[in-house]
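Engineer: Sequence isn't available, so here's the structure alone:
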């Protein structure tokens, strides 16, 4: 079912698609192709903006598909095929973050129901939008893919060489009150990420260009570990290239909750962000009340020759498949 739930500043309708089945209740907004609600057995596990209009004006990428390039590009600059490009520096005037001032997360996508358990959204970015070369056609399909499983498939094609690195940016909290109310902190969540290495960053959260072993660091999450007070906003290295089918990239549980979340993806990296800036959006969320697990390619890849390329060329298709697998187990 698709219905109108508001309007963009230009009057274009904001639409919401609802999916249900296999224990899931799902709501998808046309703004940013955002996952507005994901609930399992009646219990929500994602944060949501109170008003659909918030997704346009002040959402901290809540549930959205971010791009054309997710994460950061140092100084808002890159070179492609010998041509230098300058992008908006929309983070503290220093870095380019999540596609710019009006990246994909703040655009209104078209929305089409494929079935009762699937919906496809599409957006076409113009040549030069947010400084990127080439027109880019993006599609996002959400589908209920089995018991407690929501699958997100992202594809993109271009008419000129360009950069593409998409990521889904939901904030998860497995201890949300079923009937609503303030979100508790995520310090008591337990996270496991099967990565042998991570990408250290500088003061601007830009990767230094090396992949460092997690062993002996606070970023060793190969065994499940309580988040506690550790600060996370880092990419974990799972491989150098995407794989053909989704494999587990993160597992999450929470003290006092029987819910369990497994994230599986085809992507070679996973950005783990602890939501420390949530309070800055003015939406009523306290810092660190939701955590993000964002499958993607390597951040700032065009500025690091040793990182795998995120260049997409005409005739090629970008593809990412990520699954959110929810279930129940013993209390964490």
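Structural biologist: On my side now, so go ahead. Just so it is clear, the model here is predicted, and its values are computed rather than measured. Residues are numbered from 1 along each chain as shown.
Engineer: switch to C-alpha atoms for all contacts and neighbour counts from now on
Structural biologist: OK.
Engineer: My read is that residue 241 contacts residue 310, right?
Structural biologist: No. Judged on CA atoms under 8 Å, residue 241 makes no contact with residue 310 at a distance of 10.1 Å.
Engineer: what sits against residue 48?
Structural biologist: 36, 37, 62, 63 (CA atoms under 8 Å, 6 or more residues apart in numbering).
Engineer: switch the cut-off to 6 Å
Structural biologist: residue 36 (CA atoms under 6 Å, 6 or more residues apart in numbering).
Engineer: next up, a second structure to put side by side with the first:
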């Protein structure tokens, strides 16, 4: 009986040691979720901006400034567990102020284009700032990407940052005082969730999105032509030579716009026989997502073979703008003076259709008093070993 008792005691001791060892290993791989605030710099008007760092338990981080709601950096692990930045960005606040092609920024009051900077609502015509080939783009001269938002950090198992801003009636030509809240949440499953909400005191139009430039190689080691993209969309939105929708929706089948199955980005991006490719200089179009209503649905999947990184995009929005960095030309330098060249990133902007205020057949972007604009988009990261 004594030997049995000794055996049981030894077994319990070994089990305890094993559990302690496992817990110790777990503690070294898991980190406490945190959100930290640091000064980021001074704006030309004297206001100061801050930089918030969110970190989840696995070590993934998101850095966000309240200037423009910009995602300054976002890290994700590769197939070997190495965390690297998967976005394009700049080294300082002054660089973002001086020359930022919307890297990581919140876009509004209307993301994408409005033809000739005009729209009519309830019989009244509104004129907006013209800033892109005779059209209005991404909210105008001083859109939401260039204003200072009020920031409220939210601690917890999934750290979050709530940004608030009120656009005045007539700002950039839009009607109504628009109160906006955007909340970034770094989830424990390595996903960055973005919740948008807005209300107005006059009828207006709203189309909010985020304009992060992604490169899953980590550190933008090379262009994104080898990235593999899938889009959950059977139709896309053709445009004219100024990138304004024609008003029609076309099937993607048998065209360079068919990403219903995984497709290497660079395989058809230079198809000189396709007029739409010529107009966009590559891909700079909206895809109509499959599925109806405002339920959260899988919109896109991006896979980078060398790193093994995978990004899945889910959204409640009806469309996604797929842009392949066609206008990057090396004149904008990023971190450590690195020049961002053509097609060094791709954007997946979840949104309503471009020019919807002038297209009666498109889903409406009109927001009226008493209504609440609410959308959600999630960028989730994982890895694949192949």
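Structural biologist: All right, it came through fine. On a predicted model such as this, the values are computed, not experimentally measured, just so you know.
Engineer: Work out the TM-score between the chains.
Structural biologist: Scored against TM-score structural alignment, normalised by the length of the first structure, the superposed chains reach a TM-score of 0.95; 325 aligned residues with a CA RMSD of 1.4 Å.
Engineer: Just give me the neighbour total for residue 56 of the first structure.
Structural biologist: Residue 56 of the first structure is flanked by 20 other residues according to other CA atoms under 10 Å.
Engineer: before we move on, the earlier item: higher neighbour count, residue 241 and residue 310 of the first structure?
Structural biologist: Neighbours were counted for residue 241 of the first structure and for residue 310 using other CA under 10 Å; residue 310 has more, 18 against 15.
Engineer: I'd like to know how far the more buried one sits from residue 98 of the first structure.
Structural biologist: 14 Å (CA to CA, to the nearest Å).
Engineer: Need the counterpart of residue 112 of the second structure in the first structure.
Structural biologist: Here residue 112 of the second structure is matched to residue 71 in the first structure, going by TM-score structural alignment.
Engineer: Report the contact partners of its match.
Structural biologist: Contacts of residue 71 of the first structure by CA under 6 Å, 6+ apart are 97, 98, 299.
Engineer: so the helix or strand in which residue 286 of the second structure is found matches what in the first structure?
Structural biologist: Here residue 286 of the second structure, judged by DSSP states H and E, is contained in strand 284-288. Aligned by TM-score structural alignment, strand 284-288 of the second structure falls on residues 233-237 of the first structure.
Engineer: Mind listing residues that contact that stretch?
Structural biologist: With CA under 6 Å, 6+ apart, stretch 233-237 of the first structure has contacts from 195, 197, 198, 199, 269, 270, 271, 272, 273.
Engineer: Please say which position in the second structure the fourth one maps to.
Structural biologist: Alignment note: residue 199 of the first structure maps to residue 237 in the second structure; criterion TM-score structural alignment.
Engineer: what's around that match, how many residues?
Structural biologist: A count of nearby residues for residue 237 of the second structure, using other CA under 10 Å, gives 22.
Engineer: hmm, back to that, neighbour-wise, give me the winner out of the contacts of residue 71 of the first structure.
Structural biologist: residue 299 leads these on contacts (other CA under 10 Å) with 28 neighbours.
Engineer: give the contact list for the equivalent of that one over in the second structure.
Structural biologist: Under the alignment by TM-score structural alignment, residue 299 of the first structure pairs with residue 354 in the second structure. By CA under 6 Å, 6+ apart, residue 354 of the second structure lies in contact with 112, 113.
Engineer: For residue 354 of the second structure, which three-state class applies?
Structural biologist: Of the three states, residue 354 of the second structure takes coil according to DSSP: H, G, I helix; E, B strand; the rest coil.
Engineer: Could you find the counterpart of residue 165 of the second structure in the first structure?
Structural biologist: Checking TM-score structural alignment: residue 165 of the second structure goes with residue 123.
Engineer: what's the burial count for its match?
Structural biologist: Neighbour number of residue 123 of the first structure under other CA under 10 Å is 20.
Engineer: in which helix or strand would I find it?
Structural biologist: strand 118-125.
Engineer: Name the surrounding residues that touch stretch 118-127 of the first structure.
Structural biologist: By CA under 6 Å, 6+ apart, the surrounding residues in contact with stretch 118-127 of the first structure are 109-113, 133-143.
Engineer: what comes up buried for that stretch?
Structural biologist: Buried residues in stretch 118-127 of the first structure, defined by neighbour count with 16 or more other CA atoms under 10 Å: 118, 119, 120, 121, 122, 123, 124, 125, 127.
Engineer: Could you tell me which residues make contact with residue 325 of the second structure?
Structural biologist: Residues in contact with residue 325 of the second structure (CA under 6 Å, 6+ apart) are 342, 343, 345, 346.
Engineer: which one of those residues is nearest residue 43 of the second structure?
Structural biologist: Of all the contacts of residue 325 of the second structure, residue 43 of the second structure sits closest to residue 345, with 27.2 Å by CA to CA.
Engineer: aligned partner of the closest one in the first structure?
Structural biologist: Using TM-score structural alignment, residue 345 of the second structure pairs with residue 290 in the first structure.
Engineer: Just name the closest of the contacts of stretch 233-237 of the first structure to residue 218 of the first structure, please.
Structural biologist: Nearest member of the contacts of stretch 233-237 of the first structure to residue 218 of the first structure, counting by CA to CA, is residue 198, at 10.8 Å.
Engineer: Trace residue 256 of the first structure over to the second structure, please.
Structural biologist: In the second structure, residue 256 of the first structure lands on residue 306 (TM-score structural alignment).
Engineer: What is the nearest of the contacts of stretch 118-127 of the first structure to residue 52 of the first structure?
Structural biologist: residue 109 (13.6 Å).
Engineer: how about that closest one, what's its partner in the second structure?
Structural biologist: Per TM-score structural alignment, residue 109 of the first structure is aligned with residue 149.
Engineer: Helix, strand, or coil at residue 3 of the second structure?
Structural biologist: Strictly by three-state DSSP, residue 3 of the second structure counts as helix.
Engineer: ugh, typo on my part, it should be residue 11 of the second structure
Structural biologist: Classification of residue 11 of the second structure using three-state DSSP returns helix.
Engineer: for residue 22 of the second structure, same thing?
Structural biologist: Note that with three-state DSSP, the state of residue 22 of the second structure is helix.
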